[in-house]
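> Sequence below, structure please.
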Amino acid sequence: MPFTKLSPEDIRRHKGTSFTGVTTVFWCYDDSCRLFLAKRSKNARDEHGRWDPGAGGLKHGQTLEDNVRRELEEEYGVEPLRLEFIGYRDVFRELDDGTPTHWLAMDFAAKIDPLKLRINESDIFDDFGWFSLDKLPSPLHSQIDPFLRLHGDKLKTIMLNV
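A predicted model of the protein is given here:
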């Protein structure tokens, strides 16, 4: 029986629900130890109105680092000055309709030049800004607190070694 490759649309629709999805998350920071976050609009897939680092599903045939670099260019129009793997997390959540999801989040710290950053997907974000770790905006994406509990110290260490 021949194998039929799924379309990118089918894969995107089923990632995290029919099979475990893999996402690369980028925690962008600058020389002043500030994090860049963007507020998700009603046009985003989920977590509407919540502040989010940045992320994108791993594309077939790309390394984790290449995926982060591609997503940074697509979403923010920047190349990282420094890119460092922080760690991974299992992310279990539910969609708005109650469908359970499972993702593996591969977290990266990405030092970027704030003067070069631009929002390329303005329909997906309502607002954006730079924040210190002790003064993050609200409401946050549901996975920020779990990330900070697991990897917050490592992120701080990376950011301080600018």
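
> contacts and neighbour counts: CA atoms only from here.
Noted.

> helix/strand/coil for the nearest residue to Lys59 once chain neighbours are set aside?
In space, Lys59 comes closest to Asn67 once its chain neighbours are excluded; the distance is 6.9 Å by C-alpha to C-alpha, 6 or more residues apart in numbering. Here Asn67 is helix, with the state taken from DSSP: H, G, I helix; E, B strand; the rest coil.

> one more, for comparison:
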Amino acid sequence: MTNEQINLQDVKRGIDYIGVNVVFYCHDGKGNLLLHRRSAKCRDEQGCWDCGGGSMEFGETFEEAVRREIYEEYGVVPDELVHVTTHNVIRDNHGIKTHWVAVLFAVKVNPLQVCIGEPEKMDELAWFLPENIPEDRHSMFDIHFDLVKPYL
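The predicted structure follows:
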């Protein structure tokens, strides 16, 4: 291998190239929003409350990625998906520039079927009315929530 060749194991999504992820705000259809507290093992913003999200896999549609991620994170199959918008997330994460394309969804789920599906990434799972959402939120939460709110 020459110096000009790239070792794909060293290439980081969202840093070395634009990452694409799905972001979903799960609700129960009655005004309650499902959030989780990010664990110490998360890539960034540990301890913050956040909606769900994850990177797309090669060959997936946006909707397939949302369904997969919701099942992985919350152990539930979505009742209803609404694609809201697509949004650039360009930010500085502790001195490292990152660029993600976030595909936002409002998703109705059955609250009786929800559980923590990825305990290594989530410390807690809870339902909130919008006016009671904790203040320690992911840095992109409010921007994305404002876009999704009319669809909840």
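
> Remind me what the longest helix anywhere in the first structure packs against, helices and strands.
Taking DSSP state H as the criterion, the first structure has its longest helix at helix 144-160. Using 3 or more C-alpha pairs under 8 Å, 6 or more residues apart in numbering; DSSP states H and E as the contact test, the elements touching helix 144-160 of the first structure are strand 82-94, strand 100-111.

> Deepest-packed of those strands, please.
By mean neighbour count, with neighbours taken as mean count of other C-alpha atoms under 10 Å, strand 100-111 ranks first of those at a mean of 21.

> Relative to the second structure, what is the average displacement of that strand?
Once fitted to the second structure, strand 100-111 of the first structure is off its aligned match by 0.4 Å on average (mean C-alpha distance after the TM-score superposition for the first structure).

> which bit of the second structure covers the very next helix or strand once past that strand?
Per DSSP states H and E, the first helix or strand lying C-terminal to strand 100-111 of the first structure is strand 125-131. Under TM-score structural alignment, the match for strand 125-131 of the first structure in the second structure covers residues 122-128.

> Stretch 56-65 of the first structure now?
Counting by TM-score structural alignment, stretch 56-65 of the first structure corresponds to residues 54-63.

> What are the buried residues along the matching stretch?
54-56, 62-63 (16 or more other C-alpha atoms under 10 Å).

> quick one: that stretch to chain centroid distance?
In terms of C-alpha atoms, centre = their mean, to the nearest Å, the centre of stretch 54-63 of the second structure is set 13 Å apart from its chain centre.

> Apart from its neighbours in sequence, what residue is nearest the residue nearest in space to the middle of the first structure?
Centrality entry for the first structure: nearest residue to the mean C-alpha point is Ala55, 2.2 Å, by C-alpha atoms, centre = their mean. Closest residue to Ala55 of the first structure apart from its sequence neighbours, by C-alpha to C-alpha, 6+ apart: Val25 at 4.2 Å.
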